[in-house]
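Novice: Fold the following for me, if possible:
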Amino acid sequence: MSSRLARTSALTVAAVCGSALLVMTAVSASGNTAEEPRLHDIQGKTRISPFAGKQVTDVPGVVTAVRGFGKARGFWLQDPKPDDDPATSEGIFVFTGEKTPDVEAGDSIRISGEVAEFYPGGEEAGGQSVTQLTGAEWKAASKKKAKLPKAVGLGADRVPDAYAPEGKGDEGNIESLKLQPRKFALDLYESLEGMRAGLRNAPVTGPSTEFGELWVTADPGENPTPRGGTLYGAYDQHNGARMKVSSLLPREENHFPKADVGDELRGATTGPLDYDNFGGYTVRATAMGELKDNKLKRERTRKQSKDELSVATYNVENLSPESEPAKFERLSEALVKNLASPDIVALEEVQDDSGPQDDGTVAAGKTLKTLTDAIEKAGGPAYESRQIDPEDNADGGQPGGNIRVAFLYNPDRVDFTDRKGGDATTPVKVGDDGGKPKLSANPGRIEPQEEAWKESRKPLAGEFTFKGRQVFVVANHFSSKGGDQPMEGRFQPPVRESEKQRTAQAKLVNSFAKKVEAIDKDAAVIAAGDFNDFPFSPSLDAIREGGVLTSPMDELPADERYGYVFNGNSQVLDHAVTSPGVGPVKYDIVHINAEFHDQASDHDPSVVRMKP
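Specialist: You can find the predicted model right below:
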């Protein structure tokens, strides 16, 4: 940031994008002299306006769209007479706060106000700023409605393959760099900030959300998945053709399309190009393409054979007795029909019996019984459950919810030998029982007092027997990515600070598996769950270090390795890794949630099968 901007004061305002609350920080300063630039002069050739903190007067433009709801009301203004510099935007957002502006699309006006840079989510969040006019006053420049400037088409031929320039200095800030819209996708979008832009016949790569938004791509050929998504397969595989879409159209009931991955917005989807802290650049649609439902189907995995042990992992997303009954029904039906009633299930995000109420409750017996009863009602086995109650508010997640990992298992297929001693703070030990590994507590937590697990879920180790074969299963839910700099932010490449904790957690799970295998080199160990990280991440490298555990996911075709969709990218967060003693396995990610607008969870479950 320049020294001039560093001396400016900060003003915090609240804004609403769609129905999602944004917190924005305005960086501004008092200017003494009013100037009369055009909008492209105000936007300038970098991400920060050369007029930031200054008053401007009599700036001409045509109103292209109005946001008349929430606490971030205002309108977009565009100069109908652009310059010939592709780096300078011709549009801008005029912020009016909680006051609905008395303008309409097509109004020609002249406007005066102060130029400011607003950081959605706060400047410390690492996102980019939005150049805005604040404290504005305007007057009509013409009584006739003007024709709106033509929307800039975003297509595969226009969006660069390269994502972002490398930033300057120790922080890697790209704000002071001259925009290169023909070279970098983020620069292209910044050069169009506030201008009318859009896509035609846009494939959906991220399903509609409860906040009235979805993700599309300008380039269907960019790392496609077989089911219509866009694969995030490496840190440098950003997929810059992705674009978020929200609506400025009247909020009639069921107006926003309920789209799944693989659907399409036929025709033109256009509106001013904005930026927010929930995914970056966004088309605020004033015209929405018609939804073409391509009827994506939920998958079903095959049933395990009599001599196969099936182990599944499923993040059930803050499940508690306070959850809607329909959620229990959908989860149980998925476990029975889509997952073919696995023998063992590692569950993540099981909340305590009072759910998000922060009342000191830590037990989850009611949560698990409600689920197992629903499974039996759906035609599944009479699962039994095992888990360890955490200390109150010590494991992160939704405040008061006390999420934890837990096991379900089918006692008709699997034996579980309970041993006393397992509690929230006592680490499980691996003993030598005549050449066979034996857990000191079953189930037991792995090193729960280690710093790596601070405010995070502790892994649960369980010792099972299947057809006489001893099998150790570890249920995991590693720490979240909270605090990482955003992919689309102003620091490039972004710093992924949260990786450090997950890598430390992975090393502890690797160490546990190593202790088991040191006693029996042919021991069967399966570590499964929500690792909150990618197959190519340092944490997955750490858990596989030394070949103690390996990823059967690697046997899947590369474009099928995903089970979570974030900001239009299909990616991997959930894993099942196995020891060499497990032998050949069959691995399946069962796509039933992440690609669909109606989800029982935001994660897809996966299943690994082995033979004793």
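
Novice: Going by C-alpha atoms from here, please, whenever you check contacts or count neighbours.
Specialist: OK.

Novice: And for residue 608, nearest residue in space, chain neighbours not counted?
Specialist: Computed as C-alpha to C-alpha, 6 or more residues apart in numbering, the closest residue to residue 608 that is not its neighbour in sequence is residue 587, at 4.5 Å.

Novice: Are we agreed that that neighbour is in a helix?
Specialist: No. Assigned with DSSP: H, G, I helix; E, B strand; the rest coil, residue 587 falls outside any helix and is strand.

Novice: count of residues packed around it?
Specialist: Look at residue 587: counted by other C-alpha atoms under 10 Å, it has 22 neighbours.

Novice: got the residue ranges for the strands in the stretch 401-550 of the chain?
Specialist: Using DSSP state E, counting those that start in this stretch, the strands of the stretch 401-550 of the chain run over 404-409, 415-416, 430-432, 437-439, 444-445, 460-466, 469-477, 524-530.

Novice: I'd like the distance between the closest residue to residue 20 other than its chain neighbours and residue 114.
Specialist: The shortest distance from residue 20 to any non-neighbouring residue, by C-alpha to C-alpha, 6+ apart, is to residue 211 (6.0 Å). Using C-alpha to C-alpha, to the nearest Å, residue 211 is found at 31 Å from residue 114.

Novice: neighbour-wise, which of the two wins?
Specialist: Between residue 211 and residue 114, counted using other C-alpha under 10 Å, residue 114 has the larger neighbour count: 23 against 13.

Novice: want to put them side by side, so please do this one too:
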Amino acid sequence: MHAKSRVRAIIVAAGVLVGSIAALPSPSVAAAAPGTVVISQVYGGGGNSGATFSNDYVELFNRSGAPVSLDGWSVQYTSATGTGNFAANKADLAGTLAPGQYHLVQLAAGSTPSGALPQPDSVGSINMSGTAGKVALVRSAEGLACNGSSAPCSDAQLAQLADLVGYGGANFFEGSAAPALTNATGGLRKSGGCADTDDNGADFETAAPAPRNGATTPAPCGADPSPTPTPTPTPTPTPTESCDTPSTHPISQVQGSGETSPVAGQNVRVEGIVTGSFQGSGGLGGFYLQAARPDADPATSEGLFVFSSSPVKAGDRVLVSGKVIEYNGLTEISPATAVNVCGTGAIRPAKVDLPLRKDGVTFERYEGMLVTFDDDLAVSETYNLARYGEITLAEDERLWQPTDRKGVDTEKDARRKILLDDGSAAQNPPTLPYHTKGSNTVRIGDEVRDLTGVLTYGFDVYRVQPTQPVVFRAENPRPAQPAKVGGDVRVASLNTLNWFTTLGSRGATTAAERDRQLAKLVANITTLNPAVAGLMEVERNDDVALNALVDALNAKAGAGTYKAITHPNPGTDLIQTALIYQPAKVTPVGPARSSSDPIFNRPPLVQAFAKAGRPGKTFTVLVNHFKSKGCTDADGPATGDDADQGDGQSCYNAKRVKQAKAVLALIDSLRLTNALVVGDINAYGEEDPIHTFEDAGLASLSKKYVKKEDRYSYVFDGLSGELDHVLADKGARKLVTGATIWHVNADEGRFMDYNTEYNPPYLYAPDAFRSSDHDPLLVGLRL
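Specialist: Next comes the predicted model:
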């Protein structure tokens, strides 16, 4: 539950009246009384080209002067004019909104990673349109079997609508539709969310998306907008509880033997020892306690989270009163109505061995308990380390993509991983909460032993909030140089992570970021020192970006050290493949060539080379960047054979196979010899596109020359694998003296890159590390 707002309030009012949508005067127009909780922002461009954020989102806001519970509510969506119902796209809500408080609902991510949202308060999978759609805030978790137009909503369904926003060309809205949106703009309710004239067109304006969450400072409206005042009953005095007031339930009974508490919704009083306090500014808003003596049932947890600001410390024996709730899957007491410190005690951590056994044992039995992992746990992902203080750990070794290599046991992998959190709700801290001994960061593959903390649950994953210092060992130290590959000509392949000279597009957003990115790319390439380098993700802008990179390389390596090859058919994408070479080492043979096959929107670049001064023996480099695995592009969602087939190869696998066949046809039609197919194939080592190449006689050089544990170039969702390849035909293989993958990028956190957003300034250095998100490959040839 890291960074989730834990602000709660006890509703003491007899009831909170929420403005409801009235009967429709026409199929497309709804009239409503001003709402208490309203939709304050909509954004559907997440992860699209030029998007500000990676995810779509809906923001909610409490306009009223009283807290409102969202338990049992939902956000629902349907297309602007289609026939689909709201029920098909639903995200459930929970929690309570204080007056003036926001609630951020993170929705689906697009295929182009961009900015991360603030920590969401709810998470759903709705995929909204970036331009036009209909969003409903529903006072029910049941999906509405209507869309307001082709399937008009009944009076009963309309009565469930707390708010409705139709934007763009939507045919169902309040008053008139809100303006159309873009990938770079969201719809924002005016006056910080307070405006509600029952007219979407009047209440909403377009602006840069600016999502707010429950941790944002509340901004109450000037007056309670409820149509009628809410009476406040006279509170009933409650007896003062003390250490003499006995418990009513053991913690194990509150937890129960299943995923939810058998006494949820009931008031209880429990006794236990505090195992970890995470209170105060930036904390989790409470503490964990655990029974001093466990019961006889191993299926029941002995620990519990208590949402309370009453000061306690580890080792306190406390009695706690309050209501039992399930908060996003975590059993807890919230809020605590009484916390009595009645002595001290000690809890011995339970030992947890990974992987968990196959007999149905899950982390649920340890939820809220103090545990120690008596294993070497390897870092498998650091994506959110600087953002939210999270690291994915796995027993014994990192996690692998199952389609990258044989023998990956996905079921076992699910039982051998755990998320390390930092016990904090702070976002973007000025320094990393963890680092490896002797370093100021943590690399994937580094290890920790005897991890001790409270095992808890939040955001759909079990996690550990540490109660003892966490020390990582450098089991995967930074390689200052790539491994030696021999030969007299070196060929490299590297993805530049959107090297753009145009600001605010796919690459840097400021001149400072562009300079930082360029410095890292130059450090990467000059250290590789290739005679030929195939590049991906270079801006397609008449070689302006490509030449800027060459100029920077020559400024460091010496005038004339590198030259660029002009692509004869750079394609239609914003990015292109590219080639640079050292004229003192190799000489281009013949013109640069490409493919006109429409299967490519980033066509390959083909160039033959000979060793400088020795024009006899040649080799040919084909630089490629195949279709990505994302399931949506400019043409819409993947369909048919290109849709995700559920085989682990994601979307557009069929297209990547066709692209591989087109490259093979190009080799044949151009009668290429000593061919090296290099680039970001967007396919892992045992996927169909790679098999297509191998079946045709090309061989993966990394499979031959790189040890299995080192054969990876990319990390996605905590899984390592090789998306980038160098494949050689029979003739080229006779020239190869070695190959390696230089792990300067994939093992480094994104917080080490050139971006200034969210990245602690002290971590940036103009070196090769995290110059991209893909590792470069290097091959030695003897000509």
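
Novice: returning to what we had before: could you identify which of the strands of the stretch 401-550 of structure 1 is most buried?
Specialist: Among the strands of the stretch 401-550 of structure 1, the stretch with the highest mean neighbour count (mean count of other C-alpha atoms under 10 Å) is strand 444-445, at a mean of 28.

Novice: For it, give me the average deviation versus structure 2.
Specialist: In this overlay with structure 2, the average offset of strand 444-445 of structure 1 from its partner residues is 5.3 Å by mean C-alpha distance after the TM-score superposition for structure 1.

Novice: Of the strands of the stretch 401-550 of structure 1, which is nearest residue 240 of structure 1?
Specialist: strand 524-530 (26.2 Å; C-alpha to C-alpha).

Novice: that older thread, pull the contacting residues for the residue nearest to residue 608 of structure 1.
Specialist: 552, 553, 555, 556, 606, 607, 608, 609 (C-alpha atoms under 8 Å, 6 or more residues apart in numbering).

Novice: just so I know, which of the strands of the stretch 401-550 of structure 1 lies nearest residue 49 of structure 1?
Specialist: Per C-alpha to C-alpha, nearest to residue 49 of structure 1 of those: strand 524-530, 42.1 Å.

Novice: hmm, back to that, my guess is the residue nearest to residue 20 of structure 1 contacts residue 18, does it?
Specialist: Yes. The pair residue 211 of structure 1 / residue 18 is scored as a contact, 5.9 Å apart, by C-alpha atoms under 8 Å.

Novice: Could you look up the SS state of the residue mapped onto residue 386 of structure 2 from structure 1?
Specialist: The alignment partner of residue 386 of structure 2 in structure 1, by TM-score structural alignment, is residue 210. Put simply, residue 210 of structure 1 is coil when judged by three-state DSSP.

Novice: Assumed residue 780 of structure 2 was part of a strand.
Specialist: Yes. Counting by three-state DSSP, residue 780 of structure 2 falls inside a strand.

Novice: what's around it, how many residues?
Specialist: Using other C-alpha under 10 Å as the criterion, residue 780 of structure 2 is surrounded by 22 other residues.

Novice: That one and residue 489 touch, don't they?
Specialist: Yes. If you go by C-alpha under 8 Å, residue 780 of structure 2 and residue 489 touch, sitting 5.9 Å apart.

Novice: the strands in the stretch 51-200 of structure 1, which residues?
Specialist: 55-67, 73-78, 91-97, 108-120, 130-140, 152-153, 196-206.

Novice: Could you export those strands as a markdown table, including distance to residue 547 of structure 1?
Specialist: What follows is the strands of the stretch 51-200 of structure 1, written out as a markdown table (distance: least, C-alpha to C-alpha, whole Å):
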| stretch | distance to residue 547 of structure 1 |
| --- | --- |
| strand 55-67 | 55 |
| strand 73-78 | 56 |
| strand 91-97 | 54 |
| strand 108-120 | 43 |
| strand 130-140 | 47 |
| strand 152-153 | 49 |
| strand 196-206 | 35 |
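
Novice: closest to residue 337 of structure 1 out of these?
Specialist: Evaluated over these, closeness to residue 337 of structure 1 peaks at strand 196-206, with 25.0 Å, by C-alpha to C-alpha.

Novice: once aligned to structure 2, how far is the closest one on average?
Specialist: Strand 196-206 of structure 1 sits 4.2 Å off on average (mean C-alpha distance after the TM-score superposition for structure 1).

Novice: Fine by me, thanks again.
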